[in-house]
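Asks: Here's my sequence, what's the structure:
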Amino acid sequence: MPVIRLAATASRSTLSFRFQQPAMFDTVCTFPLSSDLFAQAIHPSESIVSVGLSSGHVQTFRLPSSGDDDDDGASRASSSNGTGHIDTMWKTRRHKGSCRCLAFGIDGETLYSAGTDGIVKAAKTETGVVENKIAIPPPKDGSGSEVDAPTVIHALSPQTLILATDSSALHLYDLRTPYSKVSARPQQTHHPHDDYVSSLTPLPPSETSTSGFSKQWVTTGGTTLAVTDLRRGVMVRSEDQEEELISSVYIGGLSSSGTSRGEKVIVGGGSGVLTLWEKGAWDDQDERIIVDRGTGGGEALETLALVPDQLGMGKMIAVGLADGRVEFVRIGPNKVVSKVTHDEVEGVVGLGFDVEGRMVSGGGQVVKVWHEAEASEEAEAAGTKRFMDSDDDDDSDSDMDDSDDDDRQGSKKRRKRKRAKGKDRSGGQHITGAFKDLD
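Replies: Presented below is the predicted three-dimensional model:
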């Protein structure tokens, strides 16, 4: 498919397709949370999901894998029949204020969390035991604030951790350094945008890479897109797109012809529009796909996830919207082909796919696990689709003080922080199984 390359002053092509088709995914189970979800991370090689909450808690739970058996021999293969159990591995009050960001390390052995207390903590995925702490540098924007609240955290490689903040700072940390003190300083700091960094997407390593790990990444912030290199710093920043850019994802393996390499970065905007950016041509977007229309602009496209090739659905992305929907967009034909609803009120904060191809969506006080519709319909017919009830439990650490409402809602200028609107609805349920004496 030819790529439409347009200068910044030219009119952009806008594509809008809508097909009424059956939902591609159906809910297998719903997992309640004790307070509003602010961050979600999915393990790279195991069926493990972690969530960061407005209360400062971090909770990690395991989804059943195909072929798992309970002690009594009963099948726990929820990936085929929806009858398995979700086990909480651990839960703890990790941060004062809210937990804003979560990310697994490359090998999945470490879970990184960052909160409005200005601290990054690295914990063992299996136990939740904190091994390292890093203090986020205070902002240098003249605001007078003591804490530069985190917006994005990402493990680029086994050696490099990237942390982005409200003040538009992009800090790079060398993970080979033993951070035994919270005063550890980043190895590099960049400012690729004039506003807070809203998303980060690594670009695949070059063909000549000896490490096999990415050394470049795309960020969005405010109304611009930028590309930063591990060795050379900020390389390019796009023209002003005149709308807020919120989310991003990389997709490769597309049809290549003309100037197109078959590789694109797809960006979700604040007015319901996806923009497609050809890799290597970062001055301006080359296509637009309208996902949601509305008077005065559509719903914000809060989070994007690449649908795994293993599901056989072609080149497709899942789009989490601020009104609680998840839309599925096929790339290439550029068609919005299906949708499901995560929540009728709360927006989708977290979205991704686990190692077995199950979709995990999070928002409000709920995390949902989804299967392909055919398998989920069988589960529903068998009467196995259900709500996961559990006892309430508060595993707050003794060294953690109660959070102020201001901590939980954060700065009003961040769209992601507006999701919670300062609410910490304490009536939710969650599954017990926390470890004691964790940070």
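
Asks: CA atoms for contacts and neighbours, from now on please.
Replies: Fine.

Asks: any idea how far residue 203 lies from residue 89?
Replies: In this view, residue 203 and residue 89 are 32 Å apart by C-alpha to C-alpha, to the nearest Å.

Asks: Kindly report the same for residue 326.
Replies: 28 Å.

Asks: Between the two, tell me which one has more neighbours.
Replies: A side-by-side neighbour count of residue 326 and residue 89, using other C-alpha atoms under 10 Å, places residue 326 first with 24 against 21.

Asks: Correct me if wrong: that one contacts residue 343.
Replies: No - with contact defined as C-alpha atoms under 8 Å, residue 326 does not count as touching residue 343 (9.4 Å).

Asks: contacting residues around residue 263?
Replies: Contacts here follow C-alpha atoms under 8 Å, 6 or more residues apart in numbering; on that basis residue 263 touches 250, 251, 252, 253, 254, 278, 279.

Asks: Which of those residues fall in strands?
Replies: Among the contacts of residue 263, the members found in strands (DSSP state E) are 250, 251, 278.

Asks: what about the last one, how many residues close to it?
Replies: This means residue 278. 22.

Asks: For burial, what's the neighbour tally of residue 270?
Replies: Residues lying near residue 270 (other C-alpha under 10 Å) number 21.

Asks: Assign a three-state SS to the nearest residue to residue 326 once chain neighbours are set aside, would you?
Replies: Excluding the flanking residues, the one nearest residue 326 by C-alpha to C-alpha, 6 or more residues apart in numbering is residue 320, at 4.6 Å. With DSSP: H, G, I helix; E, B strand; the rest coil as the basis, the three-state label of residue 320 is strand.

Asks: Can you tell me, leaving aside adjacent residues, what's nearest to the residue sitting nearest the centre point of the chain?
Replies: In the chain, the residue lying closest to the centroid (C-alpha atoms, centre = their mean) is residue 350, at 5.0 Å. Of all residues not flanking residue 350 in the chain, residue 362 sits nearest, at 4.7 Å (C-alpha to C-alpha, 6+ apart).

Asks: Please generate a structure for the following sequence too, so the two can be compared:
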Amino acid sequence: MGRVLFTQKQDDFLFALSFHPSEPFFVKGFSDGTVTACSYDYKGEINNIWTTKRHKGSCRALTYDHEGKFVFSVGLDRVLKKANATDGIVKIKNSSTIDSDPACISVNDTYVAIGTDEGGVYIFNQSDLSLVKHFADVHNDNVAGLFPLPVKNEYTFISCGSTTVSNIDLRKDKPVSESEDQEDDILCGCLSNETTPVFGMSTGVVTVWNQVLEDQQHRIRLSKDSVDCLLPGELDDIVVAGCGDGVAYKVNTRSSLVLKKYNHGGDGVSILEMDYQYHLVTADMDSIKVWMTDEEEKKADKEEGKTTVTNTKRPIENNDSDWESMEEEEEEEEEKKKAEKQTRKKRKRGKASAKSKVHNSRPAISSFDGL
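Replies: The predicted structure follows:
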């Protein structure tokens, strides 16, 4: 189980969060439309750098650009704004293009993409926020997840929503491809490596796909509750899945194994982030938690004297009873390993049965009408 570095409680309902790509800063968006930028250290000292009433109604989504110079935010007022990350001053805004409530935001080096509650995707030029392309009705319901596919080109984004996933190329007039109906709400998505999309389902499963989005390659059962957010790990084929049970699961998507659990608690993990030093960040509407890296945990355990003692099973005296006891222990251990191996094989082969569980793709907002 992961260990927390520090926790920050929120006075208002947290709807959006983004950590700076190369420095110890983060920005938060709240249900009242306020956006706040903070600095922090790993002792838990957090200072507000700037705060502004950025949007009318809630701030629905925000993110830094890849260099951390600007913050893009979009609110219930359907206004997209680009602001300096250092002082929060708005450089430019687009207030006349988005025709439905925004649900999520994504950036690559050139474009800003917005997914809406009506299933549409808008793509803007980062420099002047001019509209480049609008795709209407990409999904039957709200766009739950949206992320670029940089290995292909700068024009491609993958979106998920309702029960389908789509491949969008802004040079085309409609999505390049769309998956078959999955008969399960798709609530989030990300890349586990350069070419492998993964998606979180309302039934607590992570599905692993190929790049052309033809169909699921395999499924990983994590929780009885929904998988509400996904984050690429530091290494290829590793993702972190935030679930409605309040736990974030670190998963190897190639082996289908859960590597680690982070018990955030609360009403479930609705936001996942990674800071510039690769610390995992989990959040819900009420709190933000920053977690130790694996190396920091090992160091902390060593300082607290929690060293792991390896049992060599070497007998104290070389007599028959000692050797027989050792052989029995080794046989028991071998049987345990065989049983674990069989369990893993069954887990890989088996498909979790779909449940008809309707779930809002943005749990942090679903309980508040008009936010």
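
Asks: which residues touch stretch 201-211 of the second structure?
Replies: 184-188, 195-200, 215-228, 241, 243, 253, 352, 354-355, 357-359.

Asks: Name the residues of it that come out as buried.
Replies: 201, 202, 203, 204, 205, 206, 207, 208, 209, 211 (16 or more other C-alpha atoms under 10 Å).

Asks: returning to that earlier point: nearest to residue 375 of the first structure among the contacts of residue 263 of the first structure?
Replies: residue 251 (26.5 Å; C-alpha to C-alpha).

Asks: Skip the chain neighbours and tell me the closest residue to the closest one.
Replies: Once flanking residues are discounted, residue 251 of the first structure sits nearest to residue 264: 5.5 Å by C-alpha to C-alpha, 6+ apart.

Asks: which residues in the stretch 151-300 of the first structure form strands?
Replies: For the stretch 151-300 of the first structure, the strands defined by DSSP state E, counting those that start in this stretch occupy 160-165, 170-174, 188-190, 197-202, 216-221, 224-229, 233-237, 245-251, 264-269, 273-278, 287-290.

Asks: Residue 81 of the first structure versus the residue nearest to the centre of the first structure, what's the distance?
Replies: For residue 350 of the first structure, the distance to residue 81 of the first structure - C-alpha to C-alpha - is 24 Å.

Asks: likewise residue 277 of the first structure?
Replies: For residue 277 of the first structure relative to residue 81 of the first structure (C-alpha to C-alpha), the value is 39 Å.

Asks: Pull the number of nearby residues for residue 382 of the first structure.
Replies: Counted with other C-alpha under 10 Å, residue 382 of the first structure comes out at 12.

Asks: how much space between it and residue 81 of the first structure?
Replies: For residue 382 of the first structure relative to residue 81 of the first structure (C-alpha to C-alpha), the value is 8 Å.

Asks: Could you do residue 218 of the first structure as well?
Replies: Taken as C-alpha to C-alpha, the span from residue 218 of the first structure to residue 81 of the first structure is 39 Å.

Asks: Which one's more surrounded, those two?
Replies: residue 218 (24 against 21).

Asks: Can you find the partner of that one in the second structure?
Replies: Matched to the second structure by TM-score structural alignment, residue 218 of the first structure sits across from residue 158.

Asks: out of everything not next to it in sequence, what's closest to that match?
Replies: residue 167 (4.8 Å).

Asks: To which residue of the first structure is the one you found aligned?
Replies: Superposed on the first structure with TM-score structural alignment, residue 167 of the second structure falls opposite residue 227.

Asks: you'd agree that match is up against residue 215?
Replies: No - Residue 227 of the first structure lies out of contact with residue 215 (C-alpha under 8 Å); the separation is 10.6 Å.

Asks: So residue 347 of the second structure, which state does it fall into?
Replies: helix.

Asks: quick one: it from residue 195 of the second structure, how far?
Replies: Applying C-alpha to C-alpha, the value for residue 347 of the second structure to residue 195 of the second structure is 24 Å.

Asks: Can you give me the end-to-end span of stretch 160-175 of the first structure?
Replies: With C-alpha to C-alpha as the measure, the ends of stretch 160-175 of the first structure fall 6 Å from one another.

Asks: How about residues contacting that stretch?
Replies: 139-141, 148-156, 158-159, 185-197, 221, 414.

Asks: change it to 6 Å
Replies: The contact list for stretch 160-175 of the first structure, computed with C-alpha atoms under 6 Å, 6 or more residues apart in numbering, reads 148-155, 159, 186-191, 193, 195-197.

Asks: roughly how far apart are the aligned residue in the first structure for residue 109 of the second structure and residue 51 of the first structure?
Replies: Superposed on the first structure with TM-score structural alignment, residue 109 of the second structure falls opposite residue 157. For residue 157 of the first structure, the distance to residue 51 of the first structure (C-alpha to C-alpha) stands at 22 Å.

Asks: Neighbour count for those two, which is higher?
Replies: Just comparing residue 157 of the first structure and residue 51: by other C-alpha under 10 Å the higher neighbour count belongs to residue 51, 27 against 18.

Asks: Translate that one into the numbering of the second structure.
Replies: Counting by TM-score structural alignment, the partner of residue 51 of the first structure is residue 28.

Asks: again, but for residue 199 of the first structure
Replies: Checking TM-score structural alignment: residue 199 of the first structure goes with residue 145.

Asks: wait, that match sits on residue 160?
Replies: Yes - at 5.1 Å, residue 145 of the second structure and residue 160 qualify as touching, with contact defined as C-alpha atoms under 6 Å.

Asks: Who has more neighbours out of the two?
Replies: For the pair residue 145 of the second structure and residue 160, the greater number of neighbours falls to residue 160 (31 against 28), based on other C-alpha under 10 Å.

Asks: What residues does the more buried one make contact with?
Replies: Shown in contact with residue 160 of the second structure (C-alpha under 6 Å, 6+ apart): 143, 144, 145.

Asks: Grab the nearest non-local neighbour of the last one.
Replies: Among residues not flanking residue 145 of the second structure along the chain, residue 188 sits closest, at 4.7 Å (C-alpha to C-alpha, 6+ apart).

Asks: Show me what the one you found aligns to in the first structure.
Replies: Residue pairing (TM-score structural alignment): residue 188 of the second structure is matched to residue 247 of the first structure.

Asks: repeat for residue 47 of the second structure
Replies: By TM-score structural alignment, residue 47 of the second structure lines up with residue 87.

Asks: cool, residue 257 of the second structure as well?
Replies: Match for residue 257 of the second structure (TM-score structural alignment): residue 335.
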